[in-house]
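Engineer: when you get a sec, could you give me coordinates for this:
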Amino acid sequence: MSQVTEVTTQASCCDDEFDPALLTVDAALERISATVTPITDIEVVPLRAALSRVLGQDLHSPVDVPNHTNSAMDGYALRFDDLGADRLTVIGTAWAGKAFTGVAATGQCVRIMTGAIMPEGTDTVVMQEQVERNGDTIRVAAGQKRGQHIRRAGEDLAQGSAALHTGQTLMPADLGLVASLGIGELPVLRKPRVAFFSNGDELRSIGEPLELGEVYDSNRYTLHGMLSRLGVAFNDLGVVPDDRDLIRDIFLRAANMADVVITSAGASVGDADYVKDVLGEIGEVRFWKIAMKPGRPLSFGRIGKTFFFGLPGNPVSVMVTFYQFV
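Structural biologist: Presented below is the predicted three-dimensional model:
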């Protein structure tokens, strides 16, 4: 878990002085929560593509599970009231996937395999380890119970009951459950769309030569990794230099394609940091700094219906603020 510290004392001489007007971490989180609205758009995807997606609607079982009353053991299906007899006659076998089509009368039983449908006329299964067979007759050990070793139709899920619920993140076991119902597609919430970029004249992409004072942009690769693990859809818009018009254009482009825009760097108070000014022109800034180190220069707002997170330029601060707030 990320460790963050709220600033409560005078900073060292190497840092800006503490501003008591800065938002606390809790207040910033509350402001974000009050602003953000959940995604409600639903799309239908193949079952195999639904892993880790969020279910968009309750899923009701179209069938009983199990769909027939069946045996939970390999053994013998019989009528419990016949257990007083010395021996019972075996009249056939019930297999999983191949039901016994006859009817067990008084004094008769059916050899049955796990998962096989209970034959008509039977109500109890005796596991084979408690049976002594001699030819076509069996003798059953004492101590049996009526209805034992049977799985009733609808015991796990009754037809029409909710199998999975809206808002549930789908795990591998959920996909298996859905497949057992004969369902091949699921309604899920669409993935959040994220656009991100880094800002700064000093930043260069990997593969470009470095001049004096320039550094390679590592934050976009960190963001790429964190967003990949979240399973969202995202676009990397690259490095944007400190140019007001370019920053404005990229913000408008990003807001047009995404639910969330994330930037790194460009959120301080330097003469060439235009992000705050541009956001004030085209959107709304909800807060600009927070009482936390690392991560003080964190900003949050919106551009139309798109939410904006301005992360610091420091690589550690990027990770801390992403996990704590984004």
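
Engineer: every contact and neighbour count from this point should use C-alpha atoms.
Structural biologist: Will do.

Engineer: state whether L279 is indeed within a helix.
Structural biologist: Yes - assessed by DSSP: H, G, I helix; E, B strand; the rest coil, L279 belongs to a helix.

Engineer: following up with a second sequence; could you model it the same way so I can compare the two?
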Amino acid sequence: MATQQTIARRLRISQATVSRSLRNDPSIRSETRARVLELASQLGYVPGPVVQSATRGAGREAPATHLGVLVQDDARGSGGATVVNLLSGMSAAAQQLNVSLNVHHVAPSDRTALLQADRQPPAMRGGLIRGLVLLRRFDAAVASALARQMPCVSLIYDYRPALVDFVSSDEIADVASLVRHLHDLGHRRIALVGADRSLTWARQRWLGYIAGLADLGIAYDPALVEQIDSDTAEATRACVERLLDRGPTAIVAAGDALGYRCVRLLREMGRTDGPLVVGYDGIEPPEGMSQITTIRVNFREMGAAAIRLLLERISSSLLPARAVHIGGQLIVGTSPRPT
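Structural biologist: From the prediction side, this is the model:
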């Protein structure tokens, strides 16, 4: 099996230079790094762990690996609880893996400016940051440019074919399980209220809905699918009213917040007999409302997976862009009808 010593001997350089080249150390000349990466690929070199708990023989902790977390600032709004849980998972993994996290909120107006050195967070500008976690949606061109500067992992949004690893919930399998649950309850006309399918998560949940129907031998009916482009009560009402004319007995809402708006609207319309509404995310119900059936997403594990994936990416840039999907848990609601 090829080792760093093997590569060092073949190229007649030090093992330390090989190690730094494989970790994308900016102090290594690009020509040297290219030679190391090419030979490592030819020899089938498999990288070891990025960090160790202690310096061998010294009894002291190794220096922490510094990672940056860029949070798109819109996440401070309705998705705040999601962000907190993702950061909690990242923090737990960082503590176990001797990693120091530098969290920086990015205003929408500053997302493109991140590519300018003088507009970057100090730790990133100073070369301390070894890799980045991108939390929430950034422009694809910005994500791709950042990935050319240093290893990157994205949470929730998929920027491939850019070399950005991707961590999300297993939305296709999760939503398919919601459809199966509704089928087990006797529903056959199952509708979907989704969001803009140019968004990664919205498209994945739509695909999960289609997959769930296909698994059950139910034909996909576009008339039972509505796309809502606004979080307003007016947009929700228009969407639900169109669906009700088509006779669904159950509605899969692309997110819990949307699901609870649908339940509230059906209640206001006097539709206490249905249709049944299920959601996705696992957020706490609004005050005065009972829990709807949903998929509880394991955001903490997603955050932890992002840190592990980023350390692997730092260890070897030879890896192709990868996707990790974390399965959620079906939570059966306490109030299946809009009462």
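
Engineer: quick one: TM-score?
Structural biologist: The TM-score (TM-score structural alignment, normalised by the length of structure 1) is 0.30; 134 aligned residues with a C-alpha RMSD of 4.8 Å.

Engineer: show me what secondary structure element comes after whatever helix or strand V178 of structure 1 lives in.
Structural biologist: Here V178 of structure 1 sits within helix 172-180, counting by DSSP states H and E. The helix or strand immediately downstream of helix 172-180 of structure 1 is strand 185-189, counting by DSSP H and E.

Engineer: how many residues are close by Q42 of structure 2?
Structural biologist: Neighbours of Q42 of structure 2 under the rule other C-alpha atoms under 10 Å: 10.

Engineer: how much space between it and S169 of structure 2?
Structural biologist: Distance of Q42 of structure 2 to S169 of structure 2, given as C-alpha to C-alpha, to the nearest Å: 35 Å.

Engineer: looking at it, R111 of structure 1 is touching Y76, isn't it?
Structural biologist: Yes - between R111 of structure 1 and Y76 there is a contact at 4.5 Å, judged by C-alpha atoms under 8 Å.

Engineer: tell me which residues of the helix holding V178 of structure 1 are tucked away?
Structural biologist: Residues 174-175, 178 are the ones in helix 172-180 of structure 1 that count as buried (16 or more other C-alpha atoms under 10 Å).

Engineer: what angle sits between that helix and strand 185-189?
Structural biologist: On the basis of axes from the mean of the first three to the mean of the last three C-alpha atoms, to 10 degrees, helix 172-180 of structure 1 is oriented at 140 degrees to strand 185-189.

Engineer: helix 172-180 of structure 1 - contacts with which helices or strands?
Structural biologist: Of the remaining helices and strands, none touches helix 172-180 of structure 1 by 3 or more C-alpha pairs under 8 Å, 6 or more residues apart in numbering; DSSP states H and E.

Engineer: N219 of structure 1: neighbour count?
Structural biologist: 23.

Engineer: got the contact list for it?
Structural biologist: By C-alpha atoms under 8 Å, 6 or more residues apart in numbering, the residues touching N219 of structure 1 are 198, 264, 313, 315, 318.

Engineer: what ranges do the strands span in structure 2?
Structural biologist: Assigned by DSSP state E, the strands in structure 2 fall at 65-72, 99-106, 131-135, 152-155, 165-169, 190-194, 225-227, 250-253, 276-278, 294-296, 323-326, 329-331.

Engineer: would you mind putting these into TSV with mean neighbour count alongside?
Structural biologist: What follows is the strands of structure 2, written out as TSV (neighbours: other C-alpha atoms under 10 Å):
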stretch	mean neighbour count
strand 65-72	21
strand 99-106	18
strand 131-135	25
strand 152-155	28
strand 165-169	25
strand 190-194	24
strand 225-227	18
strand 250-253	26
strand 276-278	29
strand 294-296	24
strand 323-326	16
strand 329-331	16
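
Engineer: got TSV for those, with distance to V179 of structure 2 too?
Structural biologist: Putting these into TSV (distance: least, C-alpha to C-alpha, whole Å) gives the following:
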stretch	distance to V179 of structure 2
strand 65-72	32
strand 99-106	37
strand 131-135	29
strand 152-155	25
strand 165-169	17
strand 190-194	8
strand 225-227	14
strand 250-253	8
strand 276-278	9
strand 294-296	11
strand 323-326	19
strand 329-331	11
